[in-house]
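J.: Would you be able to build a 3D model of this:
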Amino acid sequence: MMSLLDQISERLEGLNKSERKVADVILADPKAATRMSISSLATASSVSEPTVNRFCRNFETSGFPDFKIQLAQSLATGTPYVSRNVEQDDSTEEYTDKIFTSTIAAMENARKQINTTAIERAVDFLIQAKQISFFGLGASGPVAMDAQHKFFRFNLPVTAYDDVLMMRMVAAAAHTGDVIVAVSYTGRTREMVEIARIARANGATVIGITAEGSPLAEASSVYLSFPTPEDTEKYMPMTSRIVQLILVDVLATGVTLRRGVDFQAHLKKIKDSLKDTRIPDNGNA
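T.: Down below sits the predicted model:
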């Protein structure tokens, strides 16, 4: 179950202007918010007390006192995902800490909520694939390239694409037994959704690494979602990209384990091929 702070962070972009002001004050310093009165929170947010009450009830609490109790419990149950946007006047120490803290919290939040049944289904598809293609646009492009680097070791034809036209042609040429892994934080990029539909219409399996309830999730055979709220209208994707990379590692590990102990010798041979390319580190390498 999502903590109260996680819920506020996830629903941040859907709040109205007044409610967003309340959320921003709470997320900026949740611990301080647990010590505020309703009037002090209203003042700090530049809204009325009824607005604060309405905000609290939107998160299924009976009112401000109940909201504060749940907020305190949220702080006590682990690292919250706190939306701490970098500000223009942040010092080096401040923006560095914000990025590290948000990333760590996002990984922990994703770990708690990831659907392992969906991971198992995705691994089932990957282990039976005739060939695998990884698709990613924009900031998701490097994630697709990283996936190719991980999966080529499995003795399967593996490619990665970050060009829309190439993706479209690959999807159009796909057959039953082909697996396409489509990576998209929002899952709302029109081209990616259309490509997923084309691939499935031709018999391919589509694994989405994307947002819950997104058009891409609906167009996929199976999808892995990750709750990492980011305002991609204003900021470049940060934490979401890290979680995407972790999910690629999870899938690669799942495929490795399914291949069994005998496959380890093949992986070792690839690893050993790199030894002569490295400069020894004082005799320890």
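J.: can we go C-alpha only for contacts and neighbour counts from here?
T.: Fine.
J.: before we move on, what SS does Lys150 have?
T.: Following DSSP: H, G, I helix; E, B strand; the rest coil, the label given to Lys150 is helix.
J.: this one as well, want them side by side:
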Amino acid sequence: MLFLPYNISLKNTEIDIYNYIINNLNQVGLMRIRELADATHVSSSTILRFCRKFECTGYAEFRLRLQAYNKSLGDHRLAIAPVDEFPFLEFLKHTHYPDFQEKITAAANILLESDLVLFVGVGTSGIFSRYGSYLFSSLVSLALNIEDPLNMPLYNLVDNRHQKICLVALSVSGENESIINYINHLKAHHAKIISLTNSGNSTIAQLSSVNIAYYNNLEMYEDTNITSQLAVTYILEALARTAHQAKCSN
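T.: Alright, predicted model coming up:
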């Protein structure tokens, strides 16, 4: 809440003050207490009580902290490098190598042999997980996407060895805890795991029946992982098309 790392309880009048400040950060940082009181139709003493709720001894300290907070918002507009196509071109070369083709074929065969196919991912990987389930459903057979692995328990999954289950897990880091828990639970039900990760040495990769790693340069913007997903798109499409061709051949 503003420059505080947690929410505080505000009265209706104080909420009006807060909303005015949020909507006029640049101006409020230069206002005197009387000017802010007039703008929000309250008394100066009400403004002071408001400031103390934000752990400030008075309005002067509040205004300084507000100015610093406003400046920090502008500092977050960091520059990022343009898209670098070279790693993707290198990845495309690798797709012609026998080891990559063997993994695509092995993964496609597992998908074709499965009675139930689940896709799962978190964050950006969740978006491509949905795309993967849509693509596979369109070209091969019905696949389900797990929208929220943290709130989608598998406690009632029937332990039927005759039912073949496959989980396709997407994770850039390969270390997402909720997906690892999903994998461990499904492996207890004899499921096969196909994973798409940025590294073949990650935990998720090591737990998988087949792992397809794409080795892109890891790129972060503040706390957000913005690693390119071009290779993931290619792998998903290659899997679905390979499985479709094999299905038609059979």
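J.: In the second structure, which residue range corresponds to stretch 272-280 of the first structure?
T.: The counterpart of stretch 272-280 of the first structure in the second structure, counting by TM-score structural alignment, does not exist; no residue aligns.
J.: can you give me the strands for the stretch 1-150 of the first structure?
T.: All strands of the stretch 1-150 of the first structure, identified by DSSP state E, counting those that start in this stretch, fall at 131-136.
J.: check contacts around whatever residue of the second structure lines up with Ala118 of the first structure.
T.: In the second structure, the residue equivalent to Ala118 of the first structure is Lys103, according to TM-score structural alignment. Lys103 of the second structure makes contact with Val210, Asn211, Ile212, according to Cα atoms under 8 Å, 6 or more residues apart in numbering.
J.: Scan the residues you listed and report the most crowded one.
T.: Among the contacts of Lys103 of the second structure, Asn211 has the most neighbours (other Cα atoms under 10 Å), with 26 neighbours.
J.: ok, which stretches of the second structure are helices?
T.: Secondary structure of the second structure, counting by DSSP state H: helices at 12-23, 25-28, 33-40, 44-53, 59-75, 86-94, 98-113, 124-139, 177-187, 203-207, 230-249.
J.: Tell me how many other residues surround the equivalent of Phe136 of the second structure over in the first structure.
T.: Phe136 of the second structure maps onto Phe151 of the first structure when the alignment is built from TM-score structural alignment. Using other Cα under 10 Å as the criterion, Phe151 of the first structure is surrounded by 24 other residues.
J.: now swap in Glu61 of the second structure and tell me
T.: Under the neighbour criterion other Cα under 10 Å, Glu61 of the second structure is assigned a count of 14.
J.: what's the answer for Leu36 of the second structure, then?
T.: The criterion is other Cα under 10 Å. On that basis, Leu36 of the second structure has 21 neighbouring residues.
J.: Please list all residues in contact with it.
T.: With contacts taken as Cα under 8 Å, 6+ apart, Leu36 of the second structure has the following neighbours: Val28, Ile47.
J.: now do 7 Å
T.: Contact criterion Cα atoms under 7 Å, 6 or more residues apart in numbering gives Val28 as the residues in contact with Leu36 of the second structure.
J.: What lines up with Asn53 of the first structure in the second structure?
T.: Under the alignment defined by TM-score structural alignment, Asn53 of the first structure corresponds to no residue in the second structure.
J.: shouldn't Asn53 of the first structure be in contact with Pro65?
T.: No - look at Asn53 of the first structure against Pro65 with Cα atoms under 7 Å: they stay out of range, at 9.6 Å.
J.: Show me which of the two is the more surrounded one.
T.: With neighbours defined as other Cα under 10 Å, Asn53 of the first structure and Pro65 compare such that Asn53 has more, 19 against 15.
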